[in-house]
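Asker: Sequence and predicted model, in that order:
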Amino acid sequence: MSIIHDELNKLGIVCNTFSVLQDKDGIIAARIASREKSHILKCFKKDEHKRELDNYRLLASLNIPTIRVIASTDSALLLEDIEFSSFYRLGVQEDMSDPDVARQIAVWYKLLHSHGYGYICQHGESMYDEADFFTLENIAFIKEKTETQSAPAWALLEQHYYTINNQLCNARRTLTYNDFYYTNMVVAKDNSSALMFDYNLLGKGYAYTDVRNVSSSLSGEAGKAFLDEYGVFEPMEKALDDVVSVVVTLHQACLRGKVPWWAQSLLDEINTTFIEKIECLKSMI
């Protein structure tokens, strides 16, 4: 693949062999074998994906653990290959139900959020923010795509949209990861630490978006362990997220040709508990 050869030439690497691990949406990842060592080369064809280059540098500057960056170009990262690490391993499905791993992931998220507040305050104006998708236009799009125009919850949300959106705009922002799943996770082989990688969706937001994203993905005991280790969160952020995340997630789902299975529970919510969540948020503002 020419792009891989081009990036290796920029890095001055003589490659014995490589194997493509991923080629999707303009991002190519390949395992590079060179001089009896193995690394991962991640190439970005689209400019919007190149933000991950800056995100690795940002996290390093804030002393937030990442997998090791060996080198980089203007459109590629050369990363350590976790498959050959003596200390780390890649996350597995079983980690989603392991309380010890959940606690270590909470440590990483706490660090991300605590260090992120100051950075976002000074430098975060132009960063990706999922809350930007909470618009009346996107609500109208969801209603039409899902044929739920008559749901009373939508009428209530539209009636109080500007009040809710004002509260959303004023919510304190920090760095948020936004893409939790075990396939993006690295765990120490002795379970002494864990971290997330793949920072294409790293951006700014209120911290509870990450808390919800992680805790809802983990099994019961692991989810409790994560929340116990993470500690307190703002009740207003949870109330906001209970409403805003439904719109943001459904909008992402509706951009696809067919609404995916993972959005079905939110569709069911539109005619059941969503109106209660809007009422709860209204009472807190």
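Answerer: Right, received. Where do you want to start?
Asker: rest of the way, CA atoms for contacts and neighbours
Answerer: Fine.
Asker: what sits against Glu36?
Answerer: Counting by CA atoms under 8 Å, 6 or more residues apart in numbering, Glu36 makes contact with nothing.
Asker: now it: how far from Phe84?
Answerer: Glu36 sits 11 Å away from Phe84, taking CA to CA, to the nearest Å as the criterion.
Asker: Ile164 too?
Answerer: 48 Å.
Asker: Over to Gly205?
Answerer: 34 Å.
Asker: Of those two, which one has the most company?
Answerer: Gly205 (29 against 12; other CA atoms under 10 Å).
Asker: Assess the claim that that one and Arg173 are in contact.
Answerer: Yes: taking CA atoms under 8 Å as the definition, Gly205 is a contact partner of Arg173 at 4.8 Å.
Asker: which SS state does Leu175 fall under?
Answerer: strand (DSSP: H, G, I helix; E, B strand; the rest coil).
Asker: And for it, the neighbour number?
Answerer: 28.
Asker: so what's it up against?
Answerer: Leu175 touches 112-113, 115-117, 119-120, 202-205, 207, counting by CA under 8 Å, 6+ apart.
Asker: Just send those residues back as JSON lines, with secondary structure and distance to Val20 too.
Answerer: Output for these, formatted as JSON lines (DSSP: H, G, I helix; E, B strand; the rest coil; distance: CA to CA, whole Å):
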{"residue": "Leu112", "secondary structure": "helix", "distance to Val20": "31"}
{"residue": "His113", "secondary structure": "helix", "distance to Val20": "34"}
{"residue": "His115", "secondary structure": "helix", "distance to Val20": "35"}
{"residue": "Gly116", "secondary structure": "helix", "distance to Val20": "34"}
{"residue": "Tyr117", "secondary structure": "helix", "distance to Val20": "37"}
{"residue": "Tyr119", "secondary structure": "helix", "distance to Val20": "35"}
{"residue": "Ile120", "secondary structure": "helix", "distance to Val20": "35"}
{"residue": "Leu202", "secondary structure": "coil", "distance to Val20": "24"}
{"residue": "Gly203", "secondary structure": "strand", "distance to Val20": "28"}
{"residue": "Lys204", "secondary structure": "strand", "distance to Val20": "31"}
{"residue": "Gly205", "secondary structure": "strand", "distance to Val20": "33"}
{"residue": "Ala207", "secondary structure": "coil", "distance to Val20": "35"}
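Asker: another structure for you, compare them:
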Amino acid sequence: MIKLRCHTDHVEEAGIEPRVLAEFGLDHRARVEPIRDRPDHRVCRVHDRHGTYVLKVWRGEDAPELANYRLLARLGVPTIQVVAATGSALLLEDLGGTGARRLATEDDLADPAVITALATWYRRLHDAGAPPGNWAVPWEHEHLTPDALRRTGRRLGLDHEPAWISAVESLDPVLEAARRLPQTLVHNDFHVTNLALVPGAAIMIDFELLRIGTRAGDLRNVTGQLGPAARETFLASYGPVPTEEQVIDAPLAVLGALAQFSGDAARLPRWVRFLVAEVRDGGLTRKLAAVAELH
């Protein structure tokens, strides 16, 4: 176990219990810098004479990301270096600098070499995760139910829209069609802040939302955040994906995103307004019709 040191006052400021630090062999003279504080976990940076590390600590006993890192390591999928782990915390390498191993920036998404390496990482994940084993990883659409859509419709003022009513009624058959598709592990959370660059490769980090799902959905999650040239490079590097997967994923992407939105309904973010408009202008209806035409 690496021996690090941690000032008690900095520990308290970061919201990290001394007990957690002791489990990693941390003592009282390191500097702890808070990075992120969420309802279920905290993240901080630990500075010590041995180096700088990122400490991710979960508040409760439910910390699926810990198991996800172990699963990916077992499958040979490259991830950020895990220095050490306990039952409720991860000690990770720090990629916050400008060295050979670093977090990506928006500018990196315009580099064809980076995009090609990113496609290679996704292909490796999907190949390693297919077919899924007996893993404690949720299905990507398990939150999507008719009742969830009814609640969403009421919150967003869509409950009387014919297109939304039709979506609720046709959801179960679409989900059944999605379950029949080839399934694999999906990262499900692409963002440039979750992309790291290491010598000769790109890797994704943060596996809180690792799921079982389709390649089409995971690739859509990536390409929707790339520019036209980068999107073309990514898809060409990754290789073909069956049209059926893309057709079935299209309406579920709209419904799933809206069902998961939990923000202020009176102040909708731009992406929610865009999807609501797609419901009202017939876009969702056309996507559902395309699924029906497959069978």
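Answerer: Nice, thanks for sending it over. Owing to the predicted nature of the structure, the values given are computational and were not obtained by experimental measurement.
Asker: The stretch 151-285 of the first structure: strands as residue ranges?
Answerer: 174-176, 185-188, 194-196, 203-205 (DSSP state E, counting those that start in this stretch).
Asker: If you count contacts, what does the last one end up packed against?
Answerer: I take that to be strand 203-205 of the first structure. strand 174-176 (3 or more CA pairs under 8 Å, 6 or more residues apart in numbering; DSSP states H and E).
Asker: Please tell me which residues of the second structure the strand it packs on aligns onto.
Answerer: Counting by TM-score structural alignment, strand 174-176 of the first structure pairs with residues 184-186 of the second structure.
Asker: That stretch vs the first structure - mean distance after superposition?
Answerer: Its aligned residues in the first structure lie a mean 0.6 Å from stretch 184-186 of the second structure after superposition (mean CA distance after the TM-score superposition for the first structure).
Asker: what distance separates that stretch from the centre of its chain?
Answerer: Put simply, stretch 184-186 of the second structure sits 11 Å off its chain's centre (CA atoms, centre = their mean, to the nearest Å).
Asker: try stretch 17-29 of the second structure
Answerer: Counting by CA atoms, centre = their mean, stretch 17-29 of the second structure comes out at 29 Å from the chain centroid.
Asker: Endpoints of that stretch, how far apart?
Answerer: End-to-end for stretch 17-29 of the second structure, by CA to CA: 15 Å.
Asker: Buried residues, that stretch. List them.
Answerer: 18, 21, 24, 26, 28-29 (16 or more other CA atoms under 10 Å).
Asker: any idea what Leu8 of the first structure aligns with in the second structure?
Answerer: Leu8 of the first structure maps onto Leu21 in the second structure, by TM-score structural alignment.
Asker: need the contact list for the residue nearest to Phe207 of the second structure when sequence neighbours are not counted.
Answerer: Closest residue to Phe207 of the second structure apart from its sequence neighbours, by CA to CA, 6 or more residues apart in numbering: Glu65 at 5.6 Å. By CA under 8 Å, 6+ apart, the contact set of Glu65 of the second structure is 206-210.
Asker: quick revisit: the match of Leu8 of the first structure against Asp27, yeah?
Answerer: Yes: between Leu21 of the second structure and Asp27 there is a contact under CA under 8 Å: 7.2 Å.
Asker: So which residues of the stretch 51-200 of the first structure form helices?
Answerer: 51-61, 99-123, 136-146, 152-159, 161-170 (DSSP state H, counting those that start in this stretch).
Asker: thinking again about what came up before, and the residue nearest to Phe207 of the second structure, how close does it get to Leu72 of the second structure?
Answerer: Distance from Glu65 of the second structure to Leu72 of the second structure, by CA to CA: 10 Å.
Asker: likewise Ser88 of the second structure?
Answerer: Relative to Leu72 of the second structure, and taking CA to CA, Ser88 of the second structure is found at 18 Å.
Asker: any idea how far the counterpart of Tyr162 of the first structure in the second structure is from Asn194 of the second structure?
Answerer: Residue correspondence to the second structure (TM-score structural alignment): Tyr162 of the first structure is matched to Asp172. Distance check for Asp172 of the second structure against Asn194 of the second structure: by CA to CA, it reads 32 Å.
Asker: and if you look at Ala201 of the second structure?
Answerer: 14 Å.
Asker: Same question for Phe274 of the second structure.
Answerer: For Phe274 of the second structure relative to Asn194 of the second structure (CA to CA), the value is 24 Å.
Asker: Between these two, which is the more surrounded one?
Answerer: Neighbour count, other CA under 10 Å: between Phe274 of the second structure and Asn194, Asn194 has more, with 15 against 12.
Asker: neighbours around the residue lying closest to that one once chain neighbours are set aside, how many?
Answerer: Setting aside the residues directly before and after it, Asn194 of the second structure is nearest to Ile205 in space (CA to CA, 6+ apart), at 5.1 Å. Using other CA under 10 Å, the number of residues around Ile205 of the second structure comes to 20.
Asker: Then Asp62 of the second structure?
Answerer: 11.
Asker: same thing with the one 4 residues further on?
Answerer: Residues within reach of Leu66 of the second structure, counting by other CA under 10 Å, total 19.
Asker: what do you get for Ala216 of the second structure?
Answerer: 20.
Asker: For it, which residues are in contact?
Answerer: 241-242, 245-246, 249.
Asker: out of those residues, which are buried?
Answerer: Of the contacts of Ala216 of the second structure, these count as buried by 16+ other CA under 10 Å: 245-246, 249.
Asker: How far does stretch 227-244 of the first structure stretch from one end to the other?
Answerer: The straight-line separation of the ends of stretch 227-244 of the first structure (CA to CA) is 21 Å.
Asker: okay, and that stretch goes to which residues in the second structure?
Answerer: Going by TM-score structural alignment: stretch 227-244 of the first structure matches residues 235-252.
Asker: cool, stretch 25-32 of the first structure as well?
Answerer: Under TM-score structural alignment, the match for stretch 25-32 of the first structure is residues 39-46.
Asker: ok, back up a step: what's the most buried one of the helices of the stretch 51-200 of the first structure?
Answerer: helix 99-123 (a mean of 19; mean count of other CA atoms under 10 Å).
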